[in-house]
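Q: give me a model of this one.
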Amino acid sequence: MAGALLLGVATSLLVVGQAVLLGRIIAAAFPGGESLVDVQGDLWLLAGIVAARSLCAFGFETSGRLGARRVVGELRARLTAQMLESRPAGLRGQRSGELVTNAVQGLGSLEAYFARYPPQLVLAVVVPVVILIYVFPHDFAAGAILLVTLPIIPVFMVLIGLAARTATERRWRTLSLLSAHFLDAVKGLQTLKANDRAERQVESLRETGEQYRRQTMATLRIAFLSSLVLELAAMMGTALVAAAVAIQLINGGLGFATALAVLLLAPELYLPVRMVGQQFHASTDGLTAAQACFELLDEPPAVSSPSAPAACPDPRDGALTLAGIDFGYEGRGEPVLDGLELQINPGEQLALVGPSGEGKSTVAALILRLLDPVAGRLTCNGTDLLDVDPKEWRRHLAWVPQRPTLFSGTLAENVRLGRPDADEAAVLAACAAAGLEPLLSALPHGLETRLGEGGRRLSAGETQRVALARAFLRDAPLLILDEPTAHLDAESSAAVGESIARLCAGRSVLLIVHRPALAATADRILTLRSGRTVEPEGAR
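A: Predicted coordinates:
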């Protein structure tokens, strides 16, 4: 900020110097009859001032851009940290398309705000003050006109800016909705086509796009109206100054060079104030997106992180216990878990079964510290896990979810999510243990074959094996398997089941399943019903 203020003062002095020199050169060359050689020194000085103004403008732009990138980068980092650390289980009620639009395009627009609006604001404060300091001693009447007319522009800016902000917020909400709608359509192309709803979806996108177009035009109309009003106010002020200067010239109360300097300074006084309004309109998208991002950052964390964490327990040294656990999702009337009791002893394989929607995956999320319980205690070897750093605790866990995610990258990079520092030999061993050898031999570049967007698509069974390979590579003492064969056919399920049996050997395991055959391999079976666990009759 200090650098911007210094550049603002320097620019202001250069503006006044340029006007004074121009007035002196014109007065000497035309009424005075001097040749260009006579005013050569002033011309060189004027060229130097113009060059210096250009350097100051470059400095403003560069410093603003650097600061803007730093601010936007920090904001994106905070947003990412909020999603990954404070709310790792996801953002309920937030559509992914809206979030992407705000975080990428919206904050990109915010860069223009930080790069140009604050520097222009500095100029709008400093330049008029310096100009008025010069004008008043030389022409009091012109100075009084400038002083009286200058506040008119900010008043109009505020009035029009309020309308522009409302219109921009509506437009940005529509753009976020359009982005989310389009993303949903892309994800569900096959479903839409199979149900003969593709044309209806296209029509819906067209309607939303038309709404966005109308709101964009409304915002542009306000911006153009703002420019018209600000230009009109500046023009009227300059005209009044010109009239006052002309009267004084006729009466002989003002020198020609001074009159020219004052007349040249009049539009320079209004220019930075008008530019503030222009930069404000250019950056309203970014401000609106930033407001949405700040609302997200203000969301309370779903997972607590203690300021002074306790030592992280090892699941091999003691039982993992869930005692009296209550949990419910916002907007859902009934609690998902109500007084849940569950214990996994070291080396024990526990199967948790029950109908869909009973909260089995919620139990897994609580153990993974992706969620915090509303009530009850979650302990390992007597240590309350809410007093432990969640990241340290997760290093002792491996998780195979129902629908594993493959990220855009190579097969090796996807497997190394389990252990980023693993060498190629360890990755190959994990792939072999997960039964990925047939896939590896079929891939054109082996481990370096790209998967995900723009790469090779894998079947559900192959994706599940990649998730198992991550778990093999992680080699954690506590393993959580959440419906690992739920979406596979009988043949793939049997093959994955063999890999699961190898993975579970010698580990504590929570196995969340529907299929009795997989649950039968567990040491103990519990049924989750109405938020509580029940041990079925005959269970071993």
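Q: when you work out contacts or count neighbours from here on, use the C-alpha atoms and nothing else.
A: OK.
Q: report the secondary structure state of residue 341.
A: strand (DSSP: H, G, I helix; E, B strand; the rest coil).
Q: secondary structure element holding the nearest residue in space to it that is not next to it in sequence?
A: In this structure, residue 341 finds its nearest non-sequential neighbour in residue 323, 4.8 Å apart by C-alpha to C-alpha, 6 or more residues apart in numbering. If you go by DSSP states H and E, residue 323 is part of strand 320-327.
Q: if I pick the spatially closest residue to residue 88 that is not a sequence neighbour, what's in contact with it?
A: Using C-alpha to C-alpha, 6+ apart and skipping the chain neighbours, the partner closest in space to residue 88 is residue 370 (5.4 Å). Counting by C-alpha atoms under 8 Å, 6 or more residues apart in numbering, residue 370 touches 87, 88, 89, 302, 303.
Q: tell me, what residue is most central in the chain?
A: Geometric centre of the chain, nearest residue: residue 103, 2.7 Å, by C-alpha atoms, centre = their mean.
Q: could you also give me the structure for this next sequence, so I can compare it with the first?
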Amino acid sequence: MIGFLMPYRWRVLGALIALIFTASVTLSMGQGLRLLIDQGFGEAAATGLDEAIGIFMAMVVLLAIGTFARFYLVSWIGERVSADLRRAVYSHVIELHPGFFETNLSGEIQSRITTDTTLLQTVIGSSVSMALRNVLIFIGGIVLLFITNPKLTGIVLLSVPLVIMPIIFFGRHVRTLSRTSQDKVAVFGGFVGESLKNIKIVQAFNHQQRDRETFTDQVEVAFEIAVKRITYRAWLTAIVITLVFAAMGYMVWVGGHDVIAGRISAGELAAFIFYAMMVALSVGVISEVYSDLQRAAGAAERLLELMTAENLIQAPALPQTLPARVIGNVEFDDISFFYPSRPDSAAIDHFSLKLPAGSSLALVGSSGAGKSTIVDLLLRFYDVQKGQIRLDGVDICELAPQELRRHIAIVPQQPTLFSGTIIENIRFGRPDASDDDVRAAAGAAYADEFIQKLPHGYDSFVGESGVRLSGGQRQRIAIARAVLKNPSILLLDEATSALDAESEYKVQQALEHLMKDRTSIVVAHRLATVVNVDKIAVLDHGQLVDTGSHQQLLASSSLYARWASLQFGDKEIEKAG
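A: You can find the predicted model right below:
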């Protein structure tokens, strides 16, 4: 955490000064207590009492001022560092390659960014302050104990190792259990997010009871781990209290006999008891805070895992640049690709294809043939293990990912909308677009008509993932977003699959207009949507088995002809013949 504290080192220094000041004032009260007892109740008692009370009130005022400064500065630092940490973790995570999220649940990542940083904020803004303050009081108290009475101090020091050992022993277990507990909380947090996000499917399949039981099991596991952690903390607290106050009792017994024998004054014993109490209380607080610090260490480990997660898709040290005007020549040169989770099975196997600028290509094939993988590779969500993908003659691996994606727009099969308004979702394609540009894009996607009928028009709230809109409406918003971006390369993943017949016709017309003179790649399951593209590529198990127009493939590819027969009927085959 040092790196996050360094920008605020002057505030940290101010907090440390306030801590030292308040600890010093607190310890000074012991001497005030000694003067009060020895002088305030002796000869000239009234004068001595007045002076002692005056000094005491002055110390109270100084302590209040120091406490205000300490609390404000430490709390400010805690909140600031927490905010910086959240921003840093999110900024790193959002740049990670999509493959990272195949093995890390978004709900768990969200828990780390929110819950774990909140825990760290509490520790930095409160627990660390308490720990430092009580460490200062402990050290200062020991020094003043020696000054006041070395013999009694020896009794106190004998108990210190006995107190420190259980703090260290139990603290290690608390740290391990805290890490495990936070992991379990993140798991059921992710489960909650997933089930609520897909609430319609959950209820449609009457899965509520099963999800309720699963969630209960996860909560109980987290509870059992938390109970173990609490048990260790409870034992730690009980042992520390027993040892500390046993030493205190013995020290008071010895000191009391010294007062009776006249070896020390009552004021000295009172001051010594005060310092011993301060030392004892500081040890108790440190033992409590130590457990909190161990929990924070567990949270910091989880956050550091995210911060240090390697991004497999990096911009090269000296990235190349695309031509000033990107025309959209795309070339797949003998590429092969293996998913990290399936290193023995090629998702794309020696795929080669040239797509001239302004032309359209359809990728067809059965599920798992590699169609969507080609789209992901072109967007550089993954890097190929062999071969090259070139845009206008430049290997895309030599480009910064942001530079590459600036020229590409995608309309996925399942359109993704974000919580917010319609105009915000369309403007996602080009954040600096004017309202008129947004409306023009919506009109081109045949979305303007239904948007105008909504209660708040373009300012209508779409709900989480666009839940307030129909599937066809969400699809047209996604198409409008791509229209607004005005890309050199357009990627369509069955972009009309969610539309009714009338809307599909309208959007198909819009897409054909959008695809005109623009390099377009269409992932197709329904052959009727791609009969007019310039070239169709037939994929099977990651391999390119044939290319050509619709009519050419009906004659040359038995695989394509079989799909056409299933979708269109035998009359298409006869027409081709």
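Q: what's the match for the residue nearest to the centre of the first structure in the second structure?
A: Counting by TM-score structural alignment, residue 103 of the first structure corresponds to residue 113 in the second structure.
Q: now do the contacts for its match.
A: The contact partners of residue 113 of the second structure, by C-alpha under 8 Å, 6+ apart, come to 86, 89, 90, 303.
Q: among those, which ones are in helices?
A: 86, 89, 90, 303 (DSSP state H).
Q: and the third one, what's its match in the first structure?
A: To tie it back to what came earlier, the one meant is residue 90 of the second structure. Checking TM-score structural alignment: residue 90 of the second structure goes with residue 80.
Q: the residue nearest to the centre of the first structure: what secondary structure?
A: Under three-state DSSP, residue 103 of the first structure comes out as helix.
Q: pull the longest helix from the second structure.
A: Max-length helix for the second structure by DSSP H is helix 208-260.
Q: against the first structure, where does that helix fall?
A: Under TM-score structural alignment, the match for helix 208-260 of the second structure is residues 198-250.
Q: mean per-residue distance, the matching stretch versus the second structure.
A: Stretch 198-250 of the first structure: mean distance to aligned residues in the second structure after superposition is 2.4 Å, counting by mean C-alpha distance after the TM-score superposition for the first structure.
Q: please enumerate the strands of the stretch 301-450 of the first structure.
A: 320-327, 337-344, 349-353, 375-380, 383-384, 397-400, 409-410, 450-451 (DSSP state E, counting those that start in this stretch).
Q: quick one, helices of the stretch 351-500 of the first structure?
A: 360-367, 390-394, 411-415, 424-433, 437-442, 460-474, 490-504 (DSSP state H, counting those that start in this stretch).
Q: and residue 265 of the first structure? What does it align with in the second structure?
A: So, by TM-score structural alignment, residue 265 of the first structure is matched to residue 275.
Q: ok, that match - contacts?
A: 27, 30, 141, 142, 144, 145.
Q: so which of these hold up in the first structure?
A: Retained in the first structure by both residues aligned by TM-score structural alignment, their matches' C-alpha atoms under 8 Å are the following of those: 27, 30, 141.
Q: nearest to residue 81 of the second structure among those residues?
A: Nearest to residue 81 of the second structure out of these is residue 27 (C-alpha to C-alpha; 30.7 Å).
Q: ok, now which ones touch that closest one?
A: 137, 140, 141, 275, 278.
Q: state the helix or strand in which the aligned residue in the first structure for it lies.
A: Superposed on the first structure with TM-score structural alignment, residue 27 of the second structure falls opposite residue 16. Per DSSP H and E: residue 16 of the first structure is located in helix 2-29.
Q: how far off centre is that helix?
A: Here the centre of helix 2-29 of the first structure is set off from its chain's centre by 41 Å, with C-alpha atoms, centre = their mean, to the nearest Å.
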